[in-house]
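**Student:** Sequence and computational prediction follow.
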Amino acid sequence: MSYFITQLANGLSYGFVLGLIAVGFVIVFTSTGVLNFAHGSVLLTGAYLVAVLHGPLGFWAAAVVGIAGAALLGVLINAVLVRNLADANPGTAAILMLGVDILLLTELTRRIGDVVLPIGAPWGADVVSLGGVTLPTSRVVAAGVAVLAFGLLWFLFARTGTGVAMRAAAADGDTASLMGIRLSRTGAAGWALAGALAAIAGIFLASFPAPGVAPTLAISAFAAIPAWVLGGFDSVVGAIVGGLVIGEVTALAVGYEAQLHFLGRGLGEIVPYVVMILVLLVRPSGLFGRAEAVRV
């Protein structure tokens, strides 16, 4: 029983990290209408900055720089590329983001090489034991930081002028623009938020289960895509719930893979996409997404 509870706790903490990444997908999509397939490289950039700067600056200062750097990278991608697209078609923007992801990942891979860069996290390989359940300290800290980040996001969107403007722009950009809301500003804020959330998630993914920063860390962002789609393309709450669902499903699939050996290896990597496909067959807009009303 304790093993099952441990897997549930692992899935919960991993789900919170996936939720951070998935919320970034949602914010970019609702603020600028872009499927941000460069999110993985932005995540890797933030983690890479922490890895190379924690020596001279210390971990916490390096973490601040990494988060700010990923946020700035998001703003630059939006300002230099997204806003200057001649064709605002979502498909064109998605292809552009794939190109950006390849370029950034190629450069980061060249810089990192074939080594794994430690990020110098103070919790290291420590574990926390409570009631027969043992978890890596990084997972516990990740869950706490994610809950704090989600609380701050709620405050931003519900209690600040910038957040209200972002919500209005996401709901109806044309009307929001007529009311004096600058869509360029809300778009930049959305990309900055997404970049910062990706960097925070990258720091924890580089702590556990990965031993440090490697180019493969960028693939972790794509593991959040099922969470994003499951919750709904335009729902922040859905992204969080989707992250928790996918986190639990993945943890249980990995934890009981030996008992499910007849399904083959790598079950934890496949199950999230199976869940995503099954949900899309029933609810194409996701669990919390808004279905578009088409008037004929």
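**Tutor:** Great, that's in hand. Residues are numbered from 1 along each chain as shown.
**Student:** rest of the way, CA atoms for contacts and neighbours
**Tutor:** Will do.
**Student:** Does residue 169 touch residue 184 like I think?
**Tutor:** No: checked against C-alpha atoms under 8 Å, the pair residue 169 and residue 184 is beyond contact range at 10.0 Å.
**Student:** Of these two, give the one with the bigger neighbour count.
**Tutor:** Shown here are residue 169 and residue 184; by other C-alpha atoms under 10 Å, residue 169 has more neighbours (22 against 15).
**Student:** Distance of that one relative to residue 28?
**Tutor:** Per C-alpha to C-alpha, to the nearest Å, residue 169 is found 12 Å from residue 28.
**Student:** next one: residue 9
**Tutor:** Taking C-alpha to C-alpha, one finds residue 9 at 29 Å from residue 28.
**Student:** Put this next to the first one:
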Amino acid sequence: MTDFVQALVNGFGQGSIYALLALGYVMIYKATKVISFAQPALMTVGGLFTYHFTREFGLPFWIGLAFAIVAGAVVGMLVERVALRPMIGKPVFTLAIITIGVDIVLRVLANRYIGSQSRIVAYPNGGDRYSAFGVSISQQRLGLIAVTVVTVVALTLFFRYSRAGLAMRATAIDQETALAQGIRVGAIFALAWAIAGGLAAIAGTFVASGAAGMDQNTWTIALKALPAIIIGGLDSIPGAVVGGLLVGITESIFAVYQPSYAPWLGTNFSLVVPYALMFLVLLVRPYGIFGTREVERV
């Protein structure tokens, strides 16, 4: 039982990273109807911003994270303005392919900075662990979960009560109607990318503050947020959180129990679990757990 609870705790922490990344995917999709494949690069760049601010400039962790969020948001806005804004009106598939190109360019630049050594962001007292009833969790994981909760609450309040949030909701429903009501849809697109860039910076920072740090292959972590948004629903913010946590918890439980109870599945099967879970959910709910069902009239 202790192993199971420990797996749940570890999975909840890892799932928080997936949830932050999934929220970025959903923000962009809701505003532009484009699935952004640039999130892995934005995560890497955001983590490196925090590393640079804390290691090179000597800023405290939380101040460095705040600056990294702003820098990540600026990068997101620049990507939208330079690479995607000129392509408005083109097929969605074309825009998605462009985000792949953006991801490659940003990751090449980030890898030149990383080099052959992993970059580790020092979390304050990150090695300290809290234990109770045989279950332990690091202070770094607690900080990650707390930041994720605060971020989700802030986004919820933003969408429900702010003028910009209401404008984003209107744009997500119908862009032409939003334009007719005087909403600057282009500015909403930029805002969506800025928020996604900031969320990716938070996720990248906590990835870089882990034991392994940030290396040239760390970007693959962000790929697991894709099953999370499909499980939760491409256009659902609660779905992004639930999907991210489900992926993290399922992956952690399989990593603990699969080698003992199903060794015939091979080693590292837990890496495949997010995609298997996605497949099972789509068989039952093709639009995800919280996704909006599209109704077409002919």
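**Tutor:** Okay, I see it. For clarity, every value in this text was computed on a predicted model and none was experimentally measured.
**Student:** Can you name the element that comes right after whichever strand or helix holds residue 28 of the first structure?
**Tutor:** Per DSSP states H and E: residue 28 of the first structure is located in helix 2-32. Next along the chain after helix 2-32 of the first structure, taking DSSP H and E as the criterion, comes helix 39-57.
**Student:** Can you tell me which helices and strands that following helix packs against?
**Tutor:** helix 59-76, helix 90-112, helix 183-205, helix 219-222 (3 or more C-alpha pairs under 8 Å, 6 or more residues apart in numbering; DSSP states H and E).
**Student:** Go again with 10 Å.
**Tutor:** helix 2-32, helix 59-76, helix 90-112, helix 183-205, helix 219-222 (3 or more C-alpha pairs under 10 Å, 6 or more residues apart in numbering; DSSP states H and E).
**Student:** what residues are shared contacts of residue 169 and residue 28 of the first structure?
**Tutor:** Common neighbours of residue 169 of the first structure and residue 28, counting by C-alpha atoms under 10 Å, 6 or more residues apart in numbering, are residue 187.
**Student:** Mean distance of the helix holding residue 28 of the first structure to its aligned residues in the second structure, please.
**Tutor:** On superposition with the second structure, the mean distance recorded for helix 2-32 of the first structure (mean C-alpha distance after the TM-score superposition for the first structure) is 1.0 Å.
**Student:** what's the offset of that helix from the middle of its chain?
**Tutor:** Distance of helix 2-32 of the first structure from the chain centroid (C-alpha atoms, centre = their mean, to the nearest Å) equals 8 Å.
**Student:** Stretch 78-87 of the first structure now?
**Tutor:** 22 Å.
**Student:** for stretch 189-199 of the first structure, same thing?
**Tutor:** Distance of stretch 189-199 of the first structure from the chain centroid (C-alpha atoms, centre = their mean) equals 9 Å.
**Student:** same thing with stretch 140-159 of the second structure?
**Tutor:** Distance, stretch centre to chain centre, for stretch 140-159 of the second structure: 12 Å (C-alpha atoms, centre = their mean).
**Student:** what's the mean deviation for it versus the first structure?
**Tutor:** Mean deviation for stretch 140-159 of the second structure: 0.7 Å (mean C-alpha distance after the TM-score superposition for the first structure).
**Student:** Would you check the span in the first structure matched by that stretch?
**Tutor:** With TM-score structural alignment applied, stretch 140-159 of the second structure matches the range 138-157 in the first structure.
**Student:** quick one: contacts for residue 213 of the first structure?
**Tutor:** Residues in contact with residue 213 of the first structure (C-alpha under 10 Å, 6+ apart) are 44-45, 47-52, 112, 115-119, 202-203, 205-207.
**Student:** Out of the residues you listed, which end up buried?
**Tutor:** 44-45, 47-52, 117-119, 202-203, 205-207 (16 or more other C-alpha atoms under 10 Å).
**Student:** quick one: which two of these are the most distant?
**Tutor:** The largest separation in those, counting by C-alpha to C-alpha, is between 52 and 205 at 16.3 Å.
**Student:** So which of the helices and strands packed on helix 39-57 of the first structure is nearest residue 291 of the first structure?
**Tutor:** Proximity to residue 291 of the first structure (C-alpha to C-alpha) singles out helix 2-32 among these, at 13.9 Å.
**Student:** what inclination does the closest one have with respect to helix 183-205?
**Tutor:** Here helix 2-32 of the first structure runs at an angle of 160 degrees relative to helix 183-205 (axes from the mean of the first three to the mean of the last three C-alpha atoms, to 10 degrees).
**Student:** Run through the strands of the stretch 101-250 of the first structure in chain order.
**Tutor:** Assigned by DSSP state E, counting those that start in this stretch, the stretch 101-250 of the first structure shows strands spanning 127-130, 133-136.
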